[in-house]
Each structure stands twice: as C-alpha cells, then as structure tokens.
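>>> turn this into a structure:
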Amino acid sequence: MKAFVLHSYGSPDALELTEIDRPVPADDEVLVRVLATSVQPYDWHLMRGEPYIARLMGGGPGLRRPKIRVLGADLAGRVEAVGRDVTEFRPGDEVYGMPKQGGFAEYACVRAAELAPKPRNLSFEQAAAVPLAACTALLGLRDDGRVRPGQSVLVNGASGGVGTFAVQLARAFGARVTAVCGTRNVELVRSLGADEVVDYTEEDFTRGGRRHDLVLDVAGGHPARAYRRVLAPGGSLVIVGGPGGRWLQPVGRILSALVVSRLVSQRTVLTDVVRCTENRRNLMTLTGLIEDGRLVPVIDRSHPFEEIPAAVAYQERGHATGKVVITV
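Below you'll find the predicted structure:
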C-alpha cells in the first residue's frame, strides 16, 4: 500500500510517499480501507518532534527519531478485515474513528474501541473531520469542564477544528456561549450557535469585565492570571492547546496555569484526548448529535492524498477555519 512515512523530524517535506506492507490487524483491531483522513496540530507536532521537552517524556514522540512513522490521527473508511476478538464490525461496514496514527495511508489498523459506525448523514470526508477534534471538545466540556445547562461558557479559539465543535457542543449542552475568534470568522461562529462573538482583533476578552463558569482555551495567547479575571468563583479553565514553541511552550503555559489554580478557587484542567483509549462511547455520542443535526463539521479545504505535505503545511500556519481533510 501507499503511505506517507516520516523517517526523521522536520518540515512537511520530511513526509515521504512510500510503498510499505499492508498492516495485519491484531486480535482487537480492525483493518480499515482509508477513504478520508484529516490534518491537525497533533500531526505536525509529531512531525517536528516539538516541543522538545515532549521527547523526554514517557510515551513521547521519540528522542532522536520519530517513533510514529505514519501520521494521521483520524480516518473514515470501510472495514476490510477484523481481528478474531472483534465482534462489533464486519467487512464492508462504514466506520470512522481515531487510530491516533496511521491515517496517512491507504489502509490502517485501528483498535475496535477507537471506532464507531460512520454517521449516516455525513460523507467520508466530513466524517474524517470529526473524531479527534470533536472528542477533544466533548471531553473538555463534558468531562473536564463539567458543563451544565444555563452556565456561561467562553470558547477561546472558536473558529478552529476543536473550537467549531466546542461552540456547537456547549450550545447542545444548554450553555450560553461566548466565542472568541478573528474578524473573518465572526459570522461563521455566530451561525454555529454562539450567543455572543468577541473579535479578538478589536477586543481583549480578558479585560471585558464579564465572568464565565467555564473557559475552554484552545488558542492560548494569555497568561494564567488573565484567565482568572474572566472566571467566576469556582469556575473552570480547561486548556486544550495553544501557541507552540520548540522547547517548552505550550507546556510552560499549562504548568503555570496548573500551579496558579492551586492557590485560587478556580479549577484548571488539561484535556488530553490522545491518552483516552476507549473512544467508541464518545464517538457514538457525537454520532447522535450529528444525525440529529445539532453538530456539523466545518471544513476549510480538502486535498487529495498526494498533497498531504501541503495540507500539513497549511494546517501548521494556524489559519485554518475548521478542519483540513484529505481524500484518500
């Protein structure tokens, strides 16, 4: 099969289109013919091996060379074969899920626990835009943020992959949503259900005087003390990501926020969907919302399989609205 293989850390040019052996599913895995995948910051962080401190951590990307050779954390496609312990799927089933690696290939093996039937009302390309970003937003709001109906939720970075899902999910959970984005995405974010939209080029939301029960921070850009100004007493700051850096960031900003949270009444939580190994329940929750029409993937652009390096380069520049998808 064809796959984009990462032999060493570097720019998108380090992704080399190569013929490799088709994988064989383990007992608890499913072999999927990949029909679509998507690109996200998780992929280019692994491609660059950044921040460097992550290479020293257990389960990190690898100290000198990448441990993960075929990137691609999302996929949608058809089941080709199943391991002997898999009873939920059979060849021909249309599925979507998050292998967390291997999606930049024509075939990928995925644990059955990381897959779900594809939403009936989505194309393969639309379905591939959902898993990692939408599950991140879901865990950040429901599990880490403990969102409840009637609460005030602010989403910083509302026009990106995670942010566009977060706005819709917060609204579906009955919250009042304030969304922060740039000028060109104000109307889009409002159309997703935001009650109020703050254009960060014109206003600093951390100095507006309003307080929120939950802040979901996808974009970063502010120190920990600034978020305290917009959190209600007992409120929660959920950190999903933020601006990258070669050595420490966003790890440094996250550690600072966690330290500050021990000294005040507000909670600070880090959402890490990559370490969640049982995502079928989460995907099924998302499927229900998608098929009910309450959750819609926002796609910035679509690339053919051969243009994966260009798609990664575009995503890395940080200006994508919603998701960047790949047709395999």
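
>>> could you use CA atoms for every contact and neighbour count after this?
OK.

>>> what's the burial count for the residue nearest to K2 when sequence neighbours are not counted?
Closest residue to K2 apart from its sequence neighbours, by CA to CA, 6 or more residues apart in numbering: E19 at 4.7 Å. For E19, the neighbour count with other CA atoms under 10 Å is 12.

>>> ok, E19 - contacts?
1-3 (CA atoms under 8 Å, 6 or more residues apart in numbering).

>>> same check on T178?
Applying CA under 8 Å, 6+ apart, the residues contacting T178 are 152-155, 194-198.

>>> of all those residues, which comes closest to T277?
Using CA to CA, V155 is the member of the contacts of T178 that lies nearest T277, at 25.4 Å.

>>> so that closest one is in contact with D217, correct?
Yes - if you go by CA atoms under 8 Å, V155 and D217 touch, sitting 6.2 Å apart.

>>> out of those two, which sits in the more crowded spot?
Neighbours were counted for V155 and for D217 using other CA under 10 Å; V155 has more, 28 against 24.

>>> identify all contacting residues around the helix or strand containing the more buried one.
Element membership for V155 (DSSP states H and E) is strand 152-156. For strand 152-156, the external contacting residues (CA under 8 Å, 6+ apart) are 163, 166-167, 170, 175-181, 212-220.

>>> which among the contacts of E19 end up buried?
Taking 16 or more other CA atoms under 10 Å as the criterion, what is buried in the contacts of E19 is 2-3.

>>> from the contacts of E19, which land in strands?
Members of the contacts of E19 lying in strands (criterion: DSSP state E): 2-3.

>>> ok, back up a step: tell me which other helices or strands whichever helix or strand comes after the strand holding V155 touches.
Under the assignment DSSP H and E, the closest C-terminal helix or strand after strand 152-156 is helix 161-172. Helices and strands touching helix 161-172, by 3 or more CA pairs under 8 Å, 6 or more residues apart in numbering; DSSP states H and E, are helix 131-138, strand 152-156, strand 176-181.

>>> structure for this one too, so we can compare:
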Amino acid sequence: MSAGGVSVPRSEENMMKAYALRAFGPPEQLALTDIDQPAPAEDEVLVRVRATSVQPYDWHFLRGEPYIARLMSGGVGLRKPSIAILGADVAGVVEAVGTAVTGFQPGDEVFAMLKGGGFAEYVCVRENELAPKPENLSFEQAAAVPLAANTALVALRDEGRIQPGQRVLINGASGGVGTFAVQLAHAFGAVVTGICGTRNMELIRSLGADAVIDYTAADFTRSGQRYDLLVDIAGSRSMSACRRVLTAKGTYVAVGGPAGRWVQPAGRMFAALALAPFISQRVALAEVTRCTRNRENLMELTELIEDGKITPVIDRTYPFTEIPAAVRYQEEGHATGKVVVVDD
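Next up is the predicted model:
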C-alpha cells in the first residue's frame, strides 16, 4: 500500500489486527481483521496502541444512531459508517515518526484523542494531536482520559466559563465525563454538587463534591437550590425543569443524554439551543469533537493529573480480543467512570 508518500510492500510484517466496522449494527459488527499497518506521513507519528477505551461516541458510529446524525455533515455516515475503525482514545508507544516530526521519537509514551483508529494495534497520529503520556499514569489509566476529560474541560472552562466560588451542579456525575467534571470543577475552585445513583455517592464525594444528590431519592429540579452553572450529562430532566435550579444569569451546558433511535440526544440539545435567545440564562453545547485545541487541552489535563488534582476512574478493563464485549457493556449505560481496553 501507499501511505504518506511511502510505499510499503504487503507482507505479514506489515499487517496488523484491527476491529473493522463495515456496516451499522450491534457490537458483533466489529470484526477482528488483519489489515495493512499504516505508515506515517511527514507530519505523523506511528503509535503502537497499548490501551484504548469505549464510550457513547463509539456507540453512535457503531449503531448509526440517532438516525438524524446520518444526515449531518461530519456525522456517522449515511449508508455505512464514516469511520472504519472506531476508538477515539489512544495510549501507547511511538513506533516510528514521519520525516517532518521533531517533537517525538521511537519509544516515547504518548496519548491522544482521535476521530477513530484506537481499536487497532497501530494508528497514525498527526504530531499536533499527540501529547506525552502523564508520567504517573499507566497506559490503562491514560486511555481513560482523552475524550471524557477533554469533554469535561470544554464544558466547564470554555462553555460554562467557570469561576472560583461558583455553585456548580453536575448531572450525571458518575459516568466517564461526570467523574472528570466533578474533579475539574473542584480544582477550579467551585462549590460542587454531583448527581448520581445511591451506590456511587461516596465515590463522588471522594472526587471532590461538596454535596451529592441521589437521583433515585430526590428530584434535583425541585430542591429549591440555585446554581451558577449546570453541566447536564445525563439529560434526565427537561430544559424548563433545569432552568428552575439556575440563577437568573446562570449557565446551562448540554453534554449528552439518553440515546434514541431517531433524534435523541441531538434533539434535546438543539431544543435547548433554540430556547436560548428567549431566556435570561446562557445555554451552551459542549461539542468536543469540533475542538481545535485537543493537544493543548491534553497538556493542561496532564498538569492537573501529575499534580494529583484529577485521576481517571475505571469501571472495567477488557483485553483487546474482547472489544465487542466492552462496547456492549458500555452500551448498557451502567458503568461508573470509564471502560478501558488493554493490549493482550
């Protein structure tokens, strides 16, 4: 094959295993396949993947849902998946570098957030998207960071415009994004309240929440409390109900919500944005996949990780050969923190 202007002869030495996705459907559509190993272009780094993670992002491309996303530019694809190899989180070791790469060399331990490619033994990453792995994290832990922590950072810092001393509410505090959001909000000096189920309340307190609401026992929208910022990951209440817990000039940031076959969670987010011009509170959407500062964000997160201010929470770890099982478990929606896949 030819990649990055480099001709690579096809042989067993140039092959790798990857989970190829050729059609929308259940996790069984992820077929472990021998394919050509990529060769780095001038500005790319070839990474031997040591760990990746699974998340709702992968689920949407796997299922092709919500169906409205098939019609959107840059979406999941109209008739077949737009990403052939899923896996947005990568932690691994530099195998080779392109001729124009100056910041990395073989043997460096790195991590990155990508559009796809992590469900494979090797992946090529542009140098400007790659960051050194935090020194105090294993590959397994580092693979839990990129997409989830980046989403939490964008939601709080960029869209939420968080300030020290603000009262911040995290709805969906025990998931992959939520566990990072609680820790980041605490690190930014906010007074943090997390919403989760009964079994995760102590965990959320340990991550820095000043208060925890058990959603199985209380409706947070009728608590009478007011917050400066609500980061809504769970999407468990309507926008009109969520407005009741915000101050007059408070901010609502939509991150996710329950998945649906046709429109949700996209429809709920678009409805919130449509309401924004008519209310006093700010409404924003955390679209981390469109962020152009992923490497810079990873470097900022690395500082917080190495300072001990945030740490990944991992629910389960699966071997590479069981990626379909890992995706199926994550799809059930009960994971606390992240679901990670490690090299066999």
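
>>> need the TM-score from the superposition.
The TM-score (TM-score structural alignment, normalised by the length of the first structure) is 0.99; 328 aligned residues with a CA RMSD of 0.8 Å.

>>> picking that back up, so what corresponds to the residue nearest to K2 of the first structure in the second structure?
Residue pairing (TM-score structural alignment): E19 of the first structure is matched to D34 of the second structure.

>>> now do D213 of the first structure
Using TM-score structural alignment, D213 of the first structure pairs with D228 in the second structure.

>>> over to G102 of the first structure?
Looks like G102 of the first structure aligns to G117 there (TM-score structural alignment).

>>> surely its match and V54 touch.
No - assessed by CA under 8 Å, G117 of the second structure is found out of contact with V54, at 11.9 Å.

>>> my read: G49 of the first structure touches I68, true?
No - counting by CA under 8 Å, G49 of the first structure does not reach I68; the two are 10.4 Å apart.

>>> the two: which has the busier surroundings?
Higher neighbour count among G49 of the first structure and I68: G49, with 25 against 18, using other CA under 10 Å.

>>> list the contacts for that one?
Neighbouring residues of G49 of the first structure by CA under 8 Å, 6+ apart: 9-10, 55, 61-62, 66.

>>> in stretch 273-292 of the first structure, what's buried?
Using 16+ other CA under 10 Å as the test for burial, stretch 273-292 of the first structure gives 273, 279-280, 282-284, 286-287, 289-290.

>>> sorry, that was for stretch 223-242 of the second structure
Of the residues in stretch 223-242 of the second structure, 226-235, 239, 242 count as buried by neighbour count, 16+ other CA under 10 Å.

>>> next step: those restricted to helices.
Counting by DSSP state H, those place 239, 242 in helices.

>>> about what we covered before: the match of D213 of the first structure - nearest residue in space that isn't next to it in sequence?
G250 (4.5 Å).

>>> aligned to the one you found, what sits in the first structure?
Taking TM-score structural alignment, the alignment pairs G250 of the second structure with G235 from the first structure.

>>> and that match, how far from C135 of the first structure?
Distance of G235 of the first structure to C135 of the first structure, computed by CA to CA, to the nearest Å: 22 Å.

>>> sorry, back to before: pick the most deeply packed of the helices and strands packed on helix 161-172 of the first structure.
strand 152-156 (a mean of 27; mean count of other CA atoms under 10 Å).

>>> show me what contacts the most centrally placed residue in the first structure?
Nearest to the geometric centre of the first structure sits A133, at 2.6 Å (CA atoms, centre = their mean). Applying CA under 8 Å, 6+ apart, we find A133 of the first structure in contact with 161-162, 165.

>>> I'd like to know how far L255 of the first structure sits from G174 of the first structure.
Distance from L255 of the first structure to G174 of the first structure, by CA to CA: 31 Å.

>>> same question, D213 of the first structure
13 Å.

>>> mind listing the shared neighbours of those two?
Residues touching both D213 of the first structure and G174 (CA under 8 Å, 6+ apart): Q151.

>>> now for G161 of the first structure: what does it line up with in the second structure?
By TM-score structural alignment, G161 of the first structure lines up with G176.

>>> next, count neighbours for the residue nearest to R210 of the first structure when sequence neighbours are not counted.
In this structure, R210 of the first structure finds its nearest non-sequential neighbour in V230, 6.0 Å apart by CA to CA, 6+ apart. Neighbours of V230 of the first structure under the rule other CA under 10 Å: 22.

>>> and the helices in the first structure?
Along the first structure, counting by DSSP H, helices occupy 41-48, 124-128, 131-138, 161-172, 186-191, 224-230, 251-261, 280-291, 308-316.

>>> what would these look like in a markdown table with distance to P91 of the first structure?
Below are these laid out as a markdown table (distance: least, CA to CA, whole Å):
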| stretch | distance to P91 of the first structure |
| --- | --- |
| helix 41-48 | 28 |
| helix 124-128 | 17 |
| helix 131-138 | 21 |
| helix 161-172 | 30 |
| helix 186-191 | 38 |
| helix 224-230 | 49 |
| helix 251-261 | 42 |
| helix 280-291 | 18 |
| helix 308-316 | 27 |
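
>>> of all these, which lies closest to R33 of the first structure?
Comparing the helices of the first structure by CA to CA, helix 124-128 comes nearest, at 11.5 Å.
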